[in-house]
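*Asks:* let's see this in three dimensions:
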Amino acid sequence: MSAGSLQWGGRFHSAPDPALLAFGSSFDDDLLLARFDLQTSQAHVRALRGGGTIPPEIFDALVAALDRIAEEIEDGTFTAWARNEAFEDIHGAIDARVREIEDVAGRWLHAGRSRNDQIATTLALYAASRARDGLARTTSIARALASRARLALEKESVLAGTTHGQPAQPILLAFWLQAAAEPFVRSARRFAALAREAMEAMPLGSGALAGSCIPLDRTAAARYLGFARPSRNALDAVGTRDVLFACADAWATSCVPAARVAAEIVTWASPLFGYVRVGDASASGSSLMPQKRNPDIFELVRAGTQRALSDARAAWAASAAVPLSYHRDLQECKQSAIAAIERADSILTAFARAFADIEFDVERMERYATAGYTLATDHADALVRGGLDARRAHRLVGERVAIAEAQERAFDASDLQALGEHLGVPALFAPLDARASVLAKVTDGSTSPEAVVRALDALECELSECEASV
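*Replies:* The predicted model follows:
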């Protein structure tokens, strides 16, 4: 990087240290912001023209140059050119390319503008775009899970739901799949809100921190970019990264449900469980052990989520000690936030592809659906319905579990008969198989087939509303 590629330098008597310039460069991290930065320049040209600062011929020349660079960004030639020239940041690269195409007109591009309001606007556009991408990604995952839930619902496939990693109560596989989908619906809702928030206030025209003495039509610029209005306070606008950081948070936290499902898949894929089989397309083998079928993608989803969360939190943490206005610390914050977003996107993409490749062993799930006395709660509930208080019912069923466990057998009719004596009936009316347990549920939000159908319908309706709101 040379001093000639910089957008500043007149007040200095000697050239900057090349090594320190390289240390401070954000160019490589900025490359994915190129199209957004170019849009910001297009908007600024319209603000200059609307304010009467540049004549029509300068405006036309700048627009033509920027349109040409947009094509170069799209086909990759701009990146190759900029890497060869070496720049401090993407703003300087685009500015230099404009001046190379239109020397005279290009000298007007930066009038009334600072890199401070430029990067703030660029990042808002990036955050809005990535929020829309996040909405699409999480909506797609939620719908894929819901679709598999409906297929599982047709067979009313059951398994032992767990708490603390131990058998708890029978549930529908469809219920488990719906539970996996629900967090992605919440993520979609967050992304939809973020996409709107990111486009509320446009920082462009704020200058370095205090606005500009050059007339700028900020309303025209905001309209061109799709913002609702120009920002109200220049000092706040140039130093605020709330929306970017919130976008990083939304992406990183969207990986958490993927990681939790992945953790369960890793366990279920073990032959000791055998509930799922990871497909050839997403499994890997061992360089030594010929028999291995490893769920590597799900393990990477699980671990990668922690990195995404760390990057997102680092962005907030690094900004906490930064005073109002722009400070170079925000460059580090930006890099952490973008790293979180891009990493999370790759995690969710991999998760969606790998999950689509798994097969559930429904017969094995159902075989063990009542193992560990998962029907015990149904029996306690039956006693309560018969008039016993909950504490006594809990104790009586627990005693029957201990007896059955000592005899190394499952719950059977003898247990129902013994429990029925406490109600003065020949036998307690309660389920003795997993499917009957599921069908006995009566509350909204439960694992009963009717409740799951209603929940899936509501889930898909909410996803459609999220999409329509952006």
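*Asks:* rest of the way, CA atoms for contacts and neighbours
*Replies:* OK.
*Asks:* identify the residues contacting the nearest residue to Pro55 once chain neighbours are set aside.
*Replies:* Nearest residue to Pro55, sequence neighbours excluded (Cα to Cα, 6 or more residues apart in numbering): Arg49, at 6.8 Å. Going by Cα atoms under 8 Å, 6 or more residues apart in numbering, Arg49 touches Pro55, Pro56, Phe59, Leu216, Asp217.
*Asks:* and if you look at Gly51?
*Replies:* So Gly51 contacts Ile214, Pro215, Leu216, Asp217 (Cα under 8 Å, 6+ apart).
*Asks:* thinking again about what came up before, just the buried ones from the contacts of Arg49, in ChimeraX syntax?
*Replies:* A single ChimeraX command selects the buried members of the contacts of Arg49 (16 or more other Cα atoms under 10 Å):
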select :59,216,217
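*Asks:* for Val322, state which of the contacts of Arg49 is nearest.
*Replies:* Proximity of the contacts of Arg49 to Val322 was ranked by Cα to Cα; the top entry is Leu216 with 28.8 Å.
*Asks:* helices of the stretch 301-450 of the chain, start to end?
*Replies:* Using DSSP state H, counting those that start in this stretch, the helices of the stretch 301-450 of the chain run over residues 329-355, 362-367, 376-385, 390-406, 413-420, 434-439, 449-468.
*Asks:* buried residues in the last one?
*Replies:* Going by neighbour count (16+ other Cα under 10 Å), the buried part of helix 449-468 is 449-453, 455-456, 459-460, 462-463, 466-467.
*Asks:* roughly how far is that helix from the heart of the chain?
*Replies:* 20 Å (Cα atoms, centre = their mean, to the nearest Å).
*Asks:* one more: the fifth one?
*Replies:* Here the centre of helix 413-420 is set off from its chain's centre by 50 Å, with Cα atoms, centre = their mean.
*Asks:* here is the second sequence; please produce its structure so I can put it next to the first one:
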Amino acid sequence: MSRFAEPQDPVFREMNTSLGFDRRLWRQDIRGSRAHARMLAARGIIGEDDLAAILRGFEQIEGELERGEFPFEPDDEDIHMAVERRLTALVGDPGARLHTARSRNDQVATDVALWVGEATERAVTAIETLMGALIDVAQAHRDWPMPAYTHLQRAQPVYLAHHLLAYVWMLERDRARFRFAGEQALRRMPLGAGALAGVNFDTDRTMTAAELGFGEPAPNSIDAVSNRDFVLDYLSAAATCATHLSRLGQEIVQWASEEFGFLTLPDAWSSGSSLMPQKKNPDCAELLRAKAPRIVGHLQALHGVIHALPLTYNKDLQEDKEHLFDAADTIEQALAAAAGMISGATFRADRMAAAAADELLAATDLADALVQRGVPFRQCHAIVGGLVREAVESGRTLSQLSDEELTARSEHLGPWIRELLEPLSLLERKQSQGGTASARVTEQLTLARALLA
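*Replies:* Got it, this is the predicted structure:
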């Protein structure tokens, strides 16, 4: 006999059942239940014979789930109840004693925290793989000039290595964010908080926390069962990382186009057209762009779920898992795809060098050279701006302007500017820390490799 006199409406039952997506928590559920059972036995709340039966039952259940042979039943609401039902069917009363001194509220929160801890480790590994790929490609192209852009207009020349390494530093921050999310997930253990107020047994939550890898038990039972901050932390890290990958994806799309022609993607990371036989499309890079708002949407959605949610546990929190799981699957896939594309791409030195040789990219260097000759910078900016206008309007390059035209613009200009207009000269002048000069790129490569040491 139960509290309810009639069965659930089929529509509500379907809505309420989470087994379709939370079954992937089974490893964490069994791990947490084993630790809980050992603690109960250590405190004399269940007998040693009960513990032995429970552990024996879990061995069989674990094998069934690993092999895809677990006998799910129509009434299984979630993975937690399914595992407990199966355990009781296998070992009898000891299985029915397992849920002593815990609630599904603290059990589920613990399982999700353990899952997030493992997911952050996978994300960190995938990030480091991509970082390594970028560093290797940068090392191989450390002296290949290319234009860098602002507003998608050519701005100043840089080395390809310098440009690629920018993503390494973005990813290094992503790695730190995922590590933080993992630390927060495993900082304080919810298990043993009960439904919301604690439990009526003299448990040892410190023992359970130590076995499961948590720093300590959560000190407040209300906060323990209602906390999903660690899921938000993970989704936030994933959203920022995906946004970085979207920028890389967009640049790959641009660079692979005939208009840029800076790289060729391998066939393994490209798609064709159903109609146009000649097409080789950068679909994978395009999907990197599209995956980012998907993950950001999961973060926003969970913020919406938790927003103004009264304490303590509410069924709303069941919605955390689909957002979490899809975001984790998506970011891990995106990181692997980015590493594959970067490692397999063939860069075209001729196209990049030709674009970097545009003399207008030397305008800032020319203004700085005038500063070094004692001219105030704002005057230098105006002088060089006028020089650029004259060259553009006459259809010539800066070096094609005559000596007379140069001095007519300013007494400080002269033939000396032509030597400054050499592309490599422009690159090697950027000697400041973090700049694109060869010595600084070599220094940066050393720093980048140290990140993975």
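*Asks:* just to revisit the earlier point, trace the residue nearest to Pro55 of the first structure over to the second structure, please.
*Replies:* In the second structure, the residue paired with Arg49 of the first structure according to TM-score structural alignment is Ala41.
*Asks:* how about Ala340 of the first structure?
*Replies:* Residue correspondence, TM-score structural alignment: Ala340 of the first structure in this structure matches Ala327 in the second structure.
*Asks:* ok, its match to Leu420 of the second structure distance?
*Replies:* From Ala327 of the second structure across to Leu420 of the second structure, the span is 50 Å (Cα to Cα, to the nearest Å).
*Asks:* same question, Ala369 of the second structure
*Replies:* 9 Å.
*Asks:* overlap in contacts, these two.
*Replies:* Jointly contacting Ala369 of the second structure and Leu420 under the rule Cα under 8 Å, 6+ apart is no residue at all.
*Asks:* among the contacts of Arg49 of the first structure, which recur in the second structure?
*Replies:* Counting by both residues aligned by TM-score structural alignment, their matches' Cα atoms under 8 Å, the contacts of Arg49 of the first structure that remain in contact in the second structure are Pro55, Pro56, Phe59.
*Asks:* out of the residues you listed, flag the one nearest to Val425 of the first structure.
*Replies:* Distance from Val425 of the first structure was checked for each of those by Cα to Cα. The minimum falls on Phe59, at 91.4 Å.
*Asks:* give the helix, strand or coil label for the most centrally placed residue in the first structure.
*Replies:* Centrality entry for the first structure: nearest residue to the mean C-alpha point is Trp251, 2.7 Å, by Cα atoms, centre = their mean. Classification of Trp251 of the first structure into helix, strand or coil gives helix, according to DSSP: H, G, I helix; E, B strand; the rest coil.
*Asks:* those strands in the stretch 151-300 of the first structure, which residues are they?
*Replies:* With DSSP state E, counting those that start in this stretch applied, the stretch 151-300 of the first structure shows strands at 158-163, 166-172, 201-202, 229-230, 276-278, listed in chain order.
*Asks:* quick one: the second one aligns where in the second structure?
*Replies:* So that's strand 166-172 of the first structure. For strand 166-172 of the first structure, the aligned range in the second structure is residues 153-159, judged by TM-score structural alignment.
*Asks:* quick one: that stretch to the first structure mean distance?
*Replies:* With the two structures superposed, stretch 153-159 of the second structure lies on average 0.4 Å from its match in the first structure, counting by mean Cα distance after the TM-score superposition for the first structure.
*Asks:* next, the buried residues of stretch 370-377 of the second structure.
*Replies:* If you call a residue buried by 16+ other Cα under 10 Å, then stretch 370-377 of the second structure has these buried ones: Leu370, Val371.
*Asks:* then stretch 330-341 of the second structure?
*Replies:* Buried residues in stretch 330-341 of the second structure, counting neighbours by 16+ other Cα under 10 Å, are found at Thr330, Ile331, Glu332, Ala334, Leu335, Ala337, Ala338, Ala339, Gly340, Met341.
*Asks:* and stretch 87-105 of the second structure, by the same measure?
*Replies:* The neighbour-count check on stretch 87-105 of the second structure (16+ other Cα under 10 Å) flags 87-88, 90-92, 94-103, 105 as buried.
*Asks:* and for stretch 342-361 of the second structure?
*Replies:* Quick answer for stretch 342-361 of the second structure (16+ other Cα under 10 Å): 342-345, 347, 349, 352-353, 355-361.
*Asks:* what does stretch 253-273 of the second structure give?
*Replies:* By neighbour count, and taking 16+ other Cα under 10 Å as the criterion, the buried residues in stretch 253-273 of the second structure are 253-257, 261-266, 269-270.
*Asks:* repeat for stretch 324-344 of the first structure
*Replies:* 325-326, 330-331, 333-341, 343-344.
*Asks:* alignment lookup: Trp26 of the second structure to the first structure.
*Replies:* In the first structure, Trp26 of the second structure lines up with Ala34, judged by TM-score structural alignment.
*Asks:* brain fart, Asp283 of the second structure
*Replies:* With the correspondence set by TM-score structural alignment, Asp283 of the second structure lines up against Asp296 in the first structure.
*Asks:* hmm, its match is touching Asp280, no?
*Replies:* No - under the criterion of Cα atoms under 8 Å, Asp296 of the first structure is not in contact with Asp280, lying 11.5 Å apart.
*Asks:* do you know which of the strands of the stretch 151-300 of the first structure lies nearest Ala321 of the first structure?
*Replies:* Each of these was checked against Ala321 of the first structure via Cα to Cα, and the shortest separation belongs to strand 201-202, namely 24.0 Å.
*Asks:* still on that earlier bit, which of the contacts of Gly51 of the first structure map to contacts in the second structure?
*Replies:* Of the contacts of Gly51 of the first structure, the contacts whose aligned counterparts also meet in the second structure (both residues aligned by TM-score structural alignment, their matches' Cα under 8 Å) are Pro215, Leu216, Asp217.
*Asks:* the second structure: which residue goes with the second one?
*Replies:* In the second structure, Leu216 of the first structure lines up with Thr203, judged by TM-score structural alignment.
*Asks:* who's in contact with that match?
*Replies:* By Cα under 8 Å, 6+ apart, Thr203 of the second structure lies in contact with Met39, Leu40, Arg43, Ala101, Gly192.
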